[in-house]
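**Student:** here is a sequence with its predicted model. Questions after.
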Amino acid sequence: MIISTWNIRGFNKPVKHLEVLSFIKENNIDVLGLLETRVKKNKAHRILQSRFRRMNSFTNYNAHYNGRIWILWNPVTTSVSIVEEHAQVVHCQVRHFATGRTFHLSVVYGSKNASLRQQLWQSLSDFAVTGGPWVTMGDFNVVRHFTEKISDTPPVFSELAEFNNCLLDCGLDDLQGTGADFTWFNKHDISSKVYSKLDRVMVNSDWFQHYPQTSAQFKPPGVSDHCPVILVRGNPMFRLMEKLNKVRLGLKNLHNVEFSNIGQRIKDKKVELAQCFEDLQKYPLSEAHINKEKLISDDFLKLKEAETSILIQKAKLHDIKHNDFCSAYFFC
């Protein structure tokens, strides 16, 4: 079973809809928490029904007017039952059909305001008494350690202390991960560049006992300024099968001659962007690497928008009028 959260930093543009669909498909995501969608409530239903109608969904507009947290899941593999919803966190129970395993999941999008984050810490502390395997993941909008931020302005000690005290009360700790050390960066020039580890996966002791082979993967941010984080559960053979399945999908896409040119350009640019992001992790204050990342990121976004335009043009007029992005063009 594979769970992910991603601060998508706005979810109104079709190019981001396509990127999320591609992300779900490429990584076989069973449950996805989308954060900071910035989508108004009257538009959210239309996006979910047209672009993601094959998935079940939940949004927390009842707890916050801007619907800060969306949860999508594959109803064929997984069931999700909402236990509590708040403005900054949604607590739910997840059941994986293939294994029959059940656990608790908390999807977090913490407030940028330290005072408001007190409500998040209280909600996590109250929910911790539920017991059983529990994973908490998302964008907490605060770091745990001073080394997790590179900026002219250091982290505020009291904010770190409040976060760590909450985790101590809840019995939560970081799950071992691979990929980016800094999960958010502001994409400014060298004079005002900021890197922070705001996104993370944390689990309790019961989780470690039941799922000792789980790990977190922090992927390149792509069309966002936050890294998507993926929680992978399974033995090494299971992960090998996942990788082989990705290769199979890649080979299948090679046969799609109609889109092979722009598709390959996007793939190549995505590899360049991932490599550039990796270099930035090593040399975060290098002006040359910062400028290179901005150029490649802009090129990648332009290619994705061009691909979106081509797909829209080839879709049937009926589908365009009904905002239907679930045609074969998007799921081939």
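**Tutor:** In hand now; what should we look at?

**Student:** CA only for contacts and neighbour counts going forward, please
**Tutor:** Fine.

**Student:** test my guess that residue 54 contacts residue 73.
**Tutor:** No: if you go by Cα atoms under 8 Å, residue 54 and residue 73 don't touch, sitting 9.1 Å apart.

**Student:** between these two, which one's more packed in?
**Tutor:** It is residue 73, of residue 54 and residue 73, that has more neighbours when counted by other Cα atoms under 10 Å, with 23 against 15.

**Student:** list the contacts for that one?
**Tutor:** Applying Cα atoms under 8 Å, 6 or more residues apart in numbering, we find residue 73 in contact with 30, 31, 32, 55, 56, 57, 79, 80.

**Student:** residue 95: which element?
**Tutor:** Taking DSSP states H and E as the criterion, residue 95 maps to strand 89-96.

**Student:** and residue 245, by the same measure?
**Tutor:** Using DSSP H and E, residue 245 falls within helix 236-254.

**Student:** now the helix or strand following that helix, how far from the centre of its chain.
**Tutor:** Proceeding N to C from helix 236-254, the next assigned helix or strand is helix 260-282, under DSSP H and E. With Cα atoms, centre = their mean, to the nearest Å as the basis, helix 260-282 stands 18 Å off its chain's centre.

**Student:** okay, pairing it with this:
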Amino acid sequence: MSLISWNCRGLGNPRTVRDFDQMVKEKKPRFLFIMETISNKNRMERLRVKFGYEGLFVVEPVGKSGGLALFWKVAEELEIQNYSRRHINAIVKMSDNEVHWKFTGFYGHPDPTKRMESWSLLSHLKNFAPVPWLCVGDFNKIIHQSEMVGGNRRREGQMEAFRATLEDCNLGDLGFSGPKFTWSNKRQDDSFTQERLDRVVGNSGWCNLYKSVGVDVLAARASDHNPIYVSFSNIQPCGLQGRRGFKFEASWIPDEDCGALIREVWDGGDDGGGAMMKVRHKLAWCKSRLIGWSRNKFGNNENVVKEKTELLAKLQNIEGPTQHEAIKSLQTEIDSLLEFKDTRWK
């Protein structure tokens, strides 16, 4: 199962529609959340037919700004709960079990002076349907100074308000792979700026539903925002659900990427405030990044082991000495993956 979230900056441009169509064909997402459509319901309905979706809910733009749309593949599997110019809230009904979870497509207010309205809205939404919750979109705000390059430093108070809201809602960042920044002003002078404005967050209930979750920042096409692709699979049986606390795994230590990530967070600028506040912020951010990193890097180990084992079987059926090194290398890779799994879970 998968979804795509994208601030497309308008679907009136034929090139944007072509690029969008190609992205949908490549990724085949079950859900699509689109922001800044600047398109009316009739145009979005034509796109629904073109993309092959059964469900569609549209929040039309006001004038030449805004507009949200949510597409879904199977009409009966999603029910809209509420909406505004800044969000679409829905319940996803899993057909293969009795687990329902809440999906929120969120678009933070682009006006910095009205950003607190967005955080109030997000806090309000947590009270609707207290079930596993996934929230995706363009939040129009960074969490730490390290999430931007170029431009003026962001005010610590505004970032702290965003962090506090996510914490209050029990929403943790699910990490990402791909480009670090999801938005760029695309300027060619000293005012060039990049920021991580688009993200995926989920509460502990939703994270515990799935063994495998991947968040990929896709290449930017006809927009100054990158699309976000989320894939998730292997739903947990209801009896296995429960809150899992964060634990730093000793098996991560030899991995160079783990050390690099920790150094990046710890050396990533001064977020203001007292010494203990700085330490607390860095620890919280390090935790969030490690959760996303470990899920993206190691979450699919079982599938990787299966694929490599199948390849190993094919190589072993080929006669001749030329396969010896390839077989030996594959066996080492499989042993390493299985050793990681045993160290992590035993």
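**Tutor:** Arrived safely. The model shown is predicted, which means the values in this text are computed figures rather than measured ones.

**Student:** make TSV out of the contacts of residue 73 of structure 1 and add distance to residue 128 of structure 1, secondary structure and neighbour count.
**Tutor:** What follows is those, written out as TSV (distance: Cα to Cα, whole Å; DSSP: H, G, I helix; E, B strand; the rest coil; neighbours: other Cα atoms under 10 Å):
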residue	distance to residue 128 of structure 1	secondary structure	neighbour count
30	24	coil	21
31	21	strand	27
32	22	strand	23
55	28	coil	16
56	26	strand	18
57	24	strand	20
79	21	strand	17
80	18	strand	22
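
**Student:** which single one of those residues is nearest to residue 100 of structure 1?
**Tutor:** Comparing the contacts of residue 73 of structure 1 against residue 100 of structure 1 with Cα to Cα places residue 79 closest, at 10.6 Å.

**Student:** roughly how far does the aligned residue in structure 2 for that closest one sit from residue 103 of structure 2?
**Tutor:** Taking TM-score structural alignment, residue 79 of structure 1 has residue 77 as its aligned residue in structure 2. Distance of residue 77 of structure 2 to residue 103 of structure 2, computed by Cα to Cα, to the nearest Å: 12 Å.

**Student:** now swap in residue 47 of structure 2 and tell me
**Tutor:** 22 Å.

**Student:** neighbour count winner among those two?
**Tutor:** Between residue 47 of structure 2 and residue 103, residue 103 has the larger neighbour count (other Cα under 10 Å), namely 23 against 17.

**Student:** tell me the SS of whatever residue of structure 1 lines up with the more buried one?
**Tutor:** The equivalent of residue 103 of structure 2 in structure 1 is residue 105 (alignment by TM-score structural alignment). At residue 105 of structure 1 the chain is in strand, as set by DSSP: H, G, I helix; E, B strand; the rest coil.

**Student:** residue 105 of structure 1 and residue 31 of structure 1: what is the separation?
**Tutor:** According to Cα to Cα, residue 105 of structure 1 and residue 31 of structure 1 sit 10 Å apart.

**Student:** confirm that residue 3 of structure 2 sits in a strand.
**Tutor:** Yes: remark: residue 3 of structure 2 belongs to a strand, assigned using three-state DSSP.

**Student:** list the contacts of it.
**Tutor:** Shown in contact with residue 3 of structure 2 (Cα under 8 Å, 6+ apart): 29, 30, 31, 32, 33, 229, 230, 231.

**Student:** check these and tell me the two furthest apart.
**Tutor:** Taking Cα to Cα as the measure, the contacts of residue 3 of structure 2 span a maximum distance of 14.0 Å, between 33 and 231.

**Student:** unless I'm mixing things up, residue 194 of structure 1 is touching residue 186, no?
**Tutor:** Yes: using Cα under 8 Å, residue 194 of structure 1 is in contact with residue 186, at 5.7 Å.

**Student:** so between these two, which is more surrounded?
**Tutor:** A direct count of neighbours by other Cα under 10 Å for residue 194 of structure 1 and residue 186 places residue 194 higher, at 20 against 12.

**Student:** can you give me the neighbour number for the nearest residue to that one once chain neighbours are set aside?
**Tutor:** The spatially closest residue to residue 194 of structure 1, leaving aside those adjacent along the chain, is residue 151, at 4.9 Å (Cα to Cα, 6 or more residues apart in numbering). Neighbours of residue 151 of structure 1 under the rule other Cα under 10 Å: 14.

**Student:** quick one: residue 151 of structure 1 from residue 161 of structure 1, how far?
**Tutor:** Counting by Cα to Cα, the separation of residue 151 of structure 1 from residue 161 of structure 1 is 19 Å.

**Student:** just residue 9 of structure 1 next, same as before
**Tutor:** Noted for residue 9 of structure 1: a distance of 27 Å to residue 161 of structure 1, by Cα to Cα.
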